[in-house]
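**Student:** heads up, no residue letters with this:
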């Protein structure tokens, strides 16, 4: 189980290593947009829209990596004081009852919109914007897929942890 979990982790490690650069690119594009607008009085809609695309890609594609490094927001009332085994049980229940089903449902219900967007090669959100809304919509199933992959990796580790009661998993 550990080998499979590690193999699944590698997907989000690779995506996370790539996606992290979007933050720097986004800041630079936003800076350039502001300089162009306020120093030179020039505005380009596609530049402003590119910040939206970069922001969406950063968060949607980085969600699996965030789960991998356990950096998601967690409402912790009792969790921190529980034993390792009980934490694993809560994480198992959370993954099987909430994370995985919700990702499957989001992917299922968003797929027709994504498919239709690709079918017509849906264009820009705004006039003069980036003519690729279909790419933006494609982030939804990618988000779901990456979170399912990482959710399964975490689930495998938590199952081993619960079974063994140690951190050997």
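**Tutor:** Cool, got the structure. On a predicted model such as this, the values are computed, not experimentally measured, just so you know.
**Student:** alpha carbons only for contacts and neighbour counts from here, please
**Tutor:** OK.
**Student:** What distance do you get for residue 84 to residue 168?
**Tutor:** 11 Å (Cα to Cα, to the nearest Å).
**Student:** For stretch 25-35, what is the distance to the chain centroid?
**Tutor:** 23 Å (Cα atoms, centre = their mean, to the nearest Å).
**Student:** for that stretch, which positions count as buried?
**Tutor:** 26, 29-30, 33-34 (16 or more other Cα atoms under 10 Å).
**Student:** Need the residues that contact it.
**Tutor:** Applying Cα atoms under 8 Å, 6 or more residues apart in numbering, the contact partners of stretch 25-35 are 43-44, 47-48, 50-51, 54-55.
**Student:** picking that back up, which one of residue 84 and residue 168 is surrounded by more residues?
**Tutor:** Between residue 84 and residue 168, counted using other Cα atoms under 10 Å, residue 84 has the larger neighbour count: 16 against 9.
**Student:** okay, pairing it with this:
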């Protein structure tokens, strides 16, 4: 089990690195979007390529951060229901959900998206829009993103089994630190207190 936990930590490190690097794309997309809007309204000029790069980068953010989101336990859950269960029951629900829902779906998407990417790459496929971009890089994001999600799913399975065996603390436990929203509210209150 220790070797599997070591593998889990390596997968978590990969997800963390990819996620933190990909987060910077949010800034890039915002800058491109603002520049595109400025040029369009100021100079009455628009480019399909600039619009498509925004879509491509948004796809990269969504797909490449899926594993990171799973690792951080920030994916969509029905907390009203799951919050009522014990940590052990919650771990079992995660194991069943990963094995019977996440893994089959992610493997199916990976399997089905690979030939589409290969076809786009071999045919050097371009967007059908005038001035559009090459398509294969964005098509590659689907198998890459779902591969990262599958890897993170394996890591989460390992952590849940290790928790059930008593080897690690509850991986679903929320940190005791304040949330980003709570920190922001506290900073605003402090600013108001200093200004008054």
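**Tutor:** In hand now; what should we look at? This structure is a prediction, so every number in the text was calculated from the model and none was measured.
**Student:** What's the TM-score once they're superposed?
**Tutor:** The TM-score (TM-score structural alignment, normalised by the length of structure 1) is 0.94; 168 aligned residues with a Cα RMSD of 1.5 Å.
**Student:** Now, of the contacts of stretch 25-35 of structure 1, which are buried?
**Tutor:** Buried among the contacts of stretch 25-35 of structure 1 by 16+ other Cα under 10 Å: 47-48, 50-51, 54-55.
**Student:** centroid residue for structure 1?
**Tutor:** Geometric centre of structure 1, nearest residue: residue 63, 2.6 Å, by Cα atoms, centre = their mean.
**Student:** what range in structure 2 does the strand or helix carrying that one sit on?
**Tutor:** Here residue 63 of structure 1, judged by DSSP states H and E, is contained in helix 45-68. Mapped onto structure 2 using TM-score structural alignment, helix 45-68 of structure 1 spans residues 48-71.
**Student:** residues of that stretch that come out buried?
**Tutor:** So stretch 48-71 of structure 2, judged by 16+ other Cα under 10 Å, has buried residues 49-54, 56-71.
**Student:** Same check on stretch 126-141 of structure 2?
**Tutor:** Within stretch 126-141 of structure 2, judged by 16+ other Cα under 10 Å, the buried ones are 132-136, 138-141.
**Student:** circling back: quick check: which helices or strands does the next helix or strand after the helix holding residue 63 of structure 1 pack against?
**Tutor:** Past helix 45-68 of structure 1, further along toward the C-terminus, the next helix or strand under DSSP H and E is helix 84-94. Packing partners of helix 84-94 of structure 1 (3 or more Cα pairs under 8 Å, 6 or more residues apart in numbering; DSSP states H and E): helix 133-164.
**Student:** distance from the helix it packs on to structure 2 after superposition?
**Tutor:** Here the mean offset of helix 133-164 of structure 1 against structure 2 after fitting is 0.8 Å, by mean Cα distance after the TM-score superposition for structure 1.
**Student:** which bit of structure 2 covers that helix?
**Tutor:** So helix 133-164 of structure 1 sits over residues 135-166 in structure 2, by TM-score structural alignment.
**Student:** what distance separates the matching stretch from the centre of its chain?
**Tutor:** Worked out by Cα atoms, centre = their mean, stretch 135-166 of structure 2 lies 10 Å from the chain centre.
**Student:** Kindly report the same for stretch 16-29 of structure 1.
**Tutor:** How far stretch 16-29 of structure 1 lies from its chain's middle: 14 Å, per Cα atoms, centre = their mean.
**Student:** Residue 2 of structure 1 maps to what in structure 2?
**Tutor:** Under TM-score structural alignment, residue 2 of structure 1 pairs with residue 5 in structure 2.
**Student:** Not counting its neighbours along the chain, what's nearest its match?
**Tutor:** Leaving aside its sequence neighbours, residue 5 of structure 2 sits nearest to residue 158 (Cα to Cα, 6 or more residues apart in numbering; 6.6 Å).
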